[in-house]
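*Asks:* Sequence first, predicted model second:
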Amino acid sequence: MKNVAIAVFVALAMVAFMVEPGQAIPCPQVESYLSPCVPYLTNGGTPTQACCTGVSNIQKNTPTVADRQGACQCIKDAASRLPKIDEAAATNLPTACNVKIGVPISKSINCKDVK
């Protein structure tokens, strides 16, 4: 099971390098950035450096409102697939990483409200 998770993570990370400048950030890239955060999002505690680097990468790759709204929807969709996500941990993730991401991490956000 661990090998499968690693293979999926590597595949998602490879997709991250296929994005052209000026393009909206694709969902597989958003998910690969946040995949190191899954333990924090489901168990709480302290996010890892890899998790916080992923959060920072989302911030860097979402300069426009449209980018942030798209990333928000990707995050919302991914979060809905994690039934044991801790909403408080998800909401607090950017603060815990000391990153002003501009994209809420939540299952229940209306992404059209993201500015």
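*Replies:* Done, it's in.

*Asks:* CA atoms for contacts and neighbours, from now on please.
*Replies:* Fine.

*Asks:* quick one: the helices in this protein?
*Replies:* Per DSSP state H, the chain carries helices over the ranges 2-16, 27-34, 38-43, 49-60, 65-80, 87-96.

*Asks:* Of these, which is nearest I105?
*Replies:* Closest to I105 of the helices of the chain is helix 87-96 (Cα to Cα; 5.4 Å).

*Asks:* packing partners for the closest one?
*Replies:* Contacts defined by 3 or more Cα pairs under 8 Å, 6 or more residues apart in numbering; DSSP states H and E place helix 87-96 against helix 38-43.

*Asks:* ok, residues contacting the helix it packs on?
*Replies:* T46, P47, T48, K84, I85, D86, E87, A89, A90 (Cα atoms under 8 Å, 6 or more residues apart in numbering).

*Asks:* this is the other structure I want to compare:
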Amino acid sequence: MKSVFVPFLCLVAVLFVTVSAIGPPKPLTCEQTQFLVKACLDFVTDKTTAPSISCCQGLNEVIVLSPTKEERLFVCKCLKEEGSQIPNLDQPKTLDCDR
């Protein structure tokens, strides 16, 4: 029993140190956000009628990496600023940061 307990305890200690060293993820930058949603451009400019799989995957990643309300507002405003520079943008398909 003792021969199993010591390696198990060492494994738990290593996992604890690894997890605590990683820490919480850093908030997304505007550039990272824009890169993740770049696949959505065809959809928001009416070139396609439905978002692509890569668009949805990028948006899901943005959602996961922006868990707090402040982070989501930052992402929304960043995308809204970028959207103002996109010709033929379909406004109803874009973000409303005030919701």
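*Replies:* Nice, thanks for sending it over. Please read these numbers as outputs of a predicted model, since none were measured by experiment.

*Asks:* And the TM-score between them?
*Replies:* The TM-score (TM-score structural alignment, normalised by the length of structure 2) is 0.68; 76 aligned residues with a Cα RMSD of 1.8 Å.

*Asks:* just to revisit the earlier point, and the helices of structure 1 as JSON lines, adding distance to C111 of structure 1?
*Replies:* JSON lines is the format used below for the helices of structure 1 (distance: least, Cα to Cα, whole Å):
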{"stretch": "helix 2-16", "distance to C111 of structure 1": "22"}
{"stretch": "helix 27-34", "distance to C111 of structure 1": "14"}
{"stretch": "helix 38-43", "distance to C111 of structure 1": "19"}
{"stretch": "helix 49-60", "distance to C111 of structure 1": "15"}
{"stretch": "helix 65-80", "distance to C111 of structure 1": "5"}
{"stretch": "helix 87-96", "distance to C111 of structure 1": "14"}
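
*Asks:* so can I have TSV of the ones you listed showing mean neighbour count?
*Replies:* Shown next, in TSV, are those (neighbours: other Cα atoms under 10 Å):
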stretch	mean neighbour count
helix 2-16	13
helix 27-34	22
helix 38-43	17
helix 49-60	18
helix 65-80	21
helix 87-96	18
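
*Asks:* out of these, nearest to V114 of structure 1?
*Replies:* That would be, of the helices of structure 1 and by Cα to Cα, helix 65-80, which comes in at 5.8 Å.

*Asks:* what's the closest one packed up against?
*Replies:* helix 27-34.

*Asks:* in structure 2, what residues pair with the helix it packs on?
*Replies:* Mapping helix 27-34 of structure 1 onto structure 2 (TM-score structural alignment) gives residues 30-37.

*Asks:* Please consider this matter closed, and thank you.
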